[in-house]
Each structure stands twice: as structure tokens, then as C-alpha cells.
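1. Sequence and computational prediction follow.
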Amino acid sequence: MNLLEYPDLEVLIMQIRNASGFDFSGYARPSLLRRASRYLTKNKLTLPQLISHLEPESDIVFDLMQEMTVNYSEMFRDPDFFIGVKSEVFTYLESYPGLRFWVAGCASGEEAFSLAILLKECGYLDRSLIYATDLNNKVLTAAREGVFTLSNVRTFSENYLLAHGQNSLSDYYHVSYNKAVISREIRKNIVFSLHDLTGDGVFNEFQFISCRNVMIYFTLELRQRVFRLLYESLSMLGFLCLGKRETLRYSGIEQNFRVVDTVLNIYQKIK
């Protein structure tokens, strides 16, 4: 049950913006409402109490922002996507002397690690650099460590096999203190850094951008702004990958792409 009503949420969004400069106004309201209510419940706060603590640069501002951003993922999530990337994208990129990949909204690094493993098995990892970004510093810290529970890794291993992995996922991690730690070889070509898709600009040019299951939390206006950023970050003939519930329709840039796969939502920039 939500503790907040939508008018309360608008007040909270304004207070967060005033205290931190981060603007949640373009995010879909139902998800924000659930997460803000959960934060109040978890911390045993009322809305007035929370607002009274939202001072610029305060710990509680950033703690609330971490709670209100979406951080769930799995390694090799949607295994057919990775099969499609290998067959329809990597074969096109194999002639490039150097490759730059961007995993936007990387959460705890699951997709970045999956991509690195796929590149390793295809022989491209040594000439690839993966930028993995998120606006949530807490999950980025976890991503840099590359540590997962063994129960999560069992799910990851099932996904890996369904994605036609060439080996065993256990070849890419070691177990320490009942945790799985992603190997140094897989992590070394990944750069994890803070980046806000809704407010920050272009920071490099990429042959491949994965921004999966991120747009569904944005309003149409914000999606269009983010799509423009992704378009400007792609090299000509670069590939853009979206989640299965997402689409380039109404993005304002759909005419600049050809559809590589309508089911997996893989697109290639053509102009």
C-alpha cells in the first residue's frame, strides 16, 4: 500500500531537485510512488519528516535517490538477446581494430560482465573497451567489486547456458567466502562510472550501446531527450539495443535507424 499520493510525490520531486539538482520529473510516476513509499516505510518516516532532512549534499538526499532509481538486473538476462547480438552484431563488428561499448543504466554490472564474457568467447575482448554507467553510486561500487551471491550465480549460469555460452560460467569467476567474484580478466576492460542519462551529455563515440529496460521508467518527453543523447553517442553504422518492452517508435530519431531485429529491439544507425 502506498503511503504517498501523487500530489505528495510532486512535492518530493521538487524537494529532491532543490537539494541535489537531480530531476525526477521525467520519470514515470507509478514506479516513483512505489519506491518513495517503500523508502518512508523502511526508514519509519513521514513525508514532512523526510522533507525536513532534504538538505543540499546531505546523506539522506543521496540515499533517497539510490532508492528511487531502478537497480535490478541479471547476467545474460534475456538469453536470446545475447544470441542475437553474437549472430547479428558481432559478425559486423569483427573487422574493427578497436571497439567501444556503452552499457547505459548498468546497475550492479551484470550486463557489462555478460557482454565482456561474450566478447571474450568471440575473441574481441582484448580490442574492446566497455563503459558501464549508472546514476546510482551504490550499485556502481558493487559493480566494480564484481561480487555476487551464489544463489544469484545459479540463475546467471542457467541464463548463460540458454545464451549458448561456449564454456561454463564458473570459468569466469572464483568463489571466496561463499561469494562469487568475477575474474580480473573479465573486469579489466570495463570502466564503471557515474552518468545521468537524463541530464549529462555525450562523453564518447560508440559502436554499440545497450540501454535495456531503462526507457520504460521515463515519460515520453524524457525518452525523446535520452534517445537523442544515445543517437549522438553512436558512430555511423553503430548498434543500439533496447529492452523487449521498449521501442524506437515516437523517439523522434527512428528514421535514422534500420531495424536489425524487431523482436530483440536491435537497431543500426544509418544516418
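-> It's in.
2. From now on I want contacts and neighbour counts done on CA atoms only, so please keep to that.
-> Noted.
3. Next, the contact list for the residue most central in space within the chain, please.
-> Central residue check for the chain by CA atoms, centre = their mean: the C-alpha nearest the mean position is that of Gly105, 2.1 Å away. The contact partners of Gly105, taken as CA atoms under 8 Å, 6 or more residues apart in numbering, are 132-135, 211-212, 214.
4. In those, find the pair that's most separated.
-> By the measure CA to CA, the contacts of Gly105 have their two most distant members at Leu135 and Arg212, which lie 15.0 Å apart.
5. What segments of the stretch 1-150 of the chain are helices?
-> 6-20, 29-43, 47-52, 59-68, 79-84, 91-93, 110-122, 137-145, 150-162 (DSSP state H, counting those that start in this stretch).
6. shouldn't Asp23 be in contact with Arg17?
-> Yes - shown here, Asp23 and Arg17 form a contact pair, counting by CA atoms under 8 Å, at 5.2 Å.
7. Any idea how many residues pack against Arg258?
-> A count of nearby residues for Arg258, using other CA atoms under 10 Å, gives 15.
8. and the comparison structure, right after this:
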Amino acid sequence: MTETFEKVEDIEIRLLLEALYHRYHYDFRSYAMSSIRRRLRQAREQLGFATISAMQERVLHHPEMLDDMLRFLTVQVSEMFRDPSYFAAIREKVVPHLRTYPSLKIWIAGCSSGEELYSFVILFREEGLEERTLFYATDINPEALAQAEAGIYDIERVRLFTENHLDSGGKGSLSDYYTTGYNRCILDKSLRRNVVFSDHSLVTDQVFGEMQLVSCRNVMIYFDRDLQDRAVGLFRDTLPRNGFLGLGSKETLRFSTHADGFREFVRDEKIYQRIGS
């Protein structure tokens, strides 16, 4: 009985993903099935639907429900200076190379609600590179992009942000970059002056310029193998020779057909450098 239910549920899921693609042009069809199944079960329970088919009917005929679906289907879990050793490696190993460029373009792919973006902006300000850098922050979720652009976070998260900043080699105090009020941490608007926020899908969109650094962390773990390969191909195309790519701690280029375009630069932190032309 359980096996039959799961087979039916998988059919419902595939039909829902097709509906989202053809109705709204959001393509989750190449995301890892186990992850999608878990998220849609959560959505069904929390939104009060008896079946995933019922959710499909609602989202097809009621566009206002799309935001609810995207909230469950896109991962919005982040923190400032998450994995401090990664940012320490960027500061100590990558930044010296970036200093040689007269201008820089940095792409935070899958920026979620903006914590990683602001971590980079603060790091680059502390290292004297912010003024010559343009930051591109992209995500497929418009609600997440709006949160990122607002730069407002719950005050109880600040302690962790502060510890991470310190552990990453941060200079000065993180409190220099925000004010507080109404149980919120409000990042200084000057941190957004060199930032371009834009919707972009690693599933369907192409590259949009040459970048010296791409950071795409804990995004590809939710893709199937073919989609992971497509994303790495995009990063390879957007990076010049000697450009840098940073991935999440559980991600790798090992199985990508584009792996020969990179070398390990900081192995433990999953930072790669583009080789070749």
C-alpha cells in the first residue's frame, strides 16, 4: 500500500512541476526528487491540502498561490559569514589575487535572503575592494530577492552573525554595519550601493557577463546530476582564466564534465580556480 501511494505521489509531483514550468516558467523538474518530495509534503501539510494534486489545481488557477509554492520549493536557509573558514580563505587566499584587477564583478548565485551577499560586501569593504567591485545577487525567488534588498534580519540572529564575522577574520565590529530597532537588525543602506539584484535561474537562464568570482554555495546539492553539470558549465563560461568559483562544503566538481576547466585552489573550502581559455 505504501509503495502504491509513493508511486502515485511521484506522478502528482511530476505533474505539479510540469504545471509550474508551463504556467509560470519556473523549472524545478531537474531538482533532486528526494528534496522536492520532502518540500512538497511540507507544503501540502502546512497549506492544508489533502493531496499534491489539489495543490496543483489551486496553483494553476490561482496565481496568487505561486509565492507560497516558491517559499517551499526554494531553500532560504543562510546566515552571515556562514562557514567562517570559507570567508577566511576568500580573505587570505583569493583577495590578494583580486587586488590585481582594476575593477571586479562578483556573482552571488542563489543569494536567498542576502546574508551571503552582505558578507561579501562587508569583507570587500574591510579589504578596500568595495569601491571597485560590482556585486550581482541573483535568485529565482522574488520574495527572497525582496528580503535581500531590504537587508533586515531578526535581532536574535545577530549574535551568530557577529561570531561568524569574528571567526572569519573580520576587521572591526559587525555592529559598524547595522542599526537596531523593533527587534530587527537593519543593515546600512550603503552596503547596497554597488549591488545589482536580479532574478536568474541556473536551470533555464544563461550567463550575463564576465565575473572574477562566483560564489554559489549550498544550491547545487538540490539539483540532479545533469542540472549540476549545467550550472558548472555556466560558471565556467562566466569566469575568465584565473577567476574563482566557491561552492558549498558538500558540493564538488568531481563528477562534472566541466571539471577540467578548474583546479582546486583551496581544497578544504571548495574554492576552485578557472584554468584554460
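-> Alright, I've got the coordinates. Everything numeric here is computed off the predicted structure, so don't read it as measured data.
9. still on that earlier bit, which one of the contacts of Gly105 of structure 1 sits closest to Ile270 of structure 1?
-> Ile270 of structure 1 has its nearest neighbour among the contacts of Gly105 of structure 1 in Cys211, at 18.5 Å by CA to CA.
10. you'd agree that closest one is up against Val103?
-> Yes - counting by CA under 8 Å, Cys211 of structure 1 sits close enough to Val103 to count as a contact (6.2 Å).
11. And Gly114 of structure 2, what's its match in structure 1?
-> Structural correspondence for Gly114 of structure 2 with respect to structure 1 (TM-score structural alignment): Gly109.
12. ok, now which ones touch that match?
-> Contacts for Gly109 of structure 1 were tallied using CA under 8 Å, 6+ apart; they are 132, 140, 143-144, 146.
13. which of those tops the neighbour count?
-> In terms of neighbours by other CA under 10 Å, the contacts of Gly109 of structure 1 top out with Ala132 at 29 neighbours.
14. Run through the helices of the stretch 151-271 of structure 1 in chain order.
-> Residue ranges of the helices in the stretch 151-271 of structure 1, as given by DSSP H, counting those that start in this stretch, are 184-187, 220-233.
15. In JSON lines: the ones you listed, plus distance to Asp8 of structure 1 and mean neighbour count.
-> JSON lines is the format used below for the helices of the stretch 151-271 of structure 1 (distance: least, CA to CA, whole Å; neighbours: other CA atoms under 10 Å):
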{"stretch": "helix 184-187", "distance to Asp8 of structure 1": "42", "mean neighbour count": "17"}
{"stretch": "helix 220-233", "distance to Asp8 of structure 1": "21", "mean neighbour count": "19"}
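16. out of those helices, which comes closest to Leu4 of structure 1?
-> Of all these, helix 220-233 sits nearest to Leu4 of structure 1, with 23.4 Å by CA to CA.
17. what does the closest one correspond to over in structure 2?
-> Alignment note (TM-score structural alignment): helix 220-233 of structure 1 is matched to residues 225-238 of structure 2.
18. out of the helices of the stretch 1-150 of structure 1, nearest to Ile186 of structure 1?
-> Distances from Ile186 of structure 1 to each of the helices of the stretch 1-150 of structure 1 were compared by CA to CA, and the smallest falls on helix 110-122, at 6.0 Å.
19. Just tell me what Arg38 of structure 2 corresponds to in structure 1.
-> By TM-score structural alignment, Arg38 of structure 2 lines up with Arg34 in structure 1.
20. Same check on Ala146 of structure 2?
-> Using TM-score structural alignment, Ala146 of structure 2 sits opposite Thr141 in structure 1.
21. Leu123 of structure 2 now?
-> When the structures are aligned by TM-score structural alignment, the residue of structure 1 matched to Leu123 of structure 2 is Leu118.
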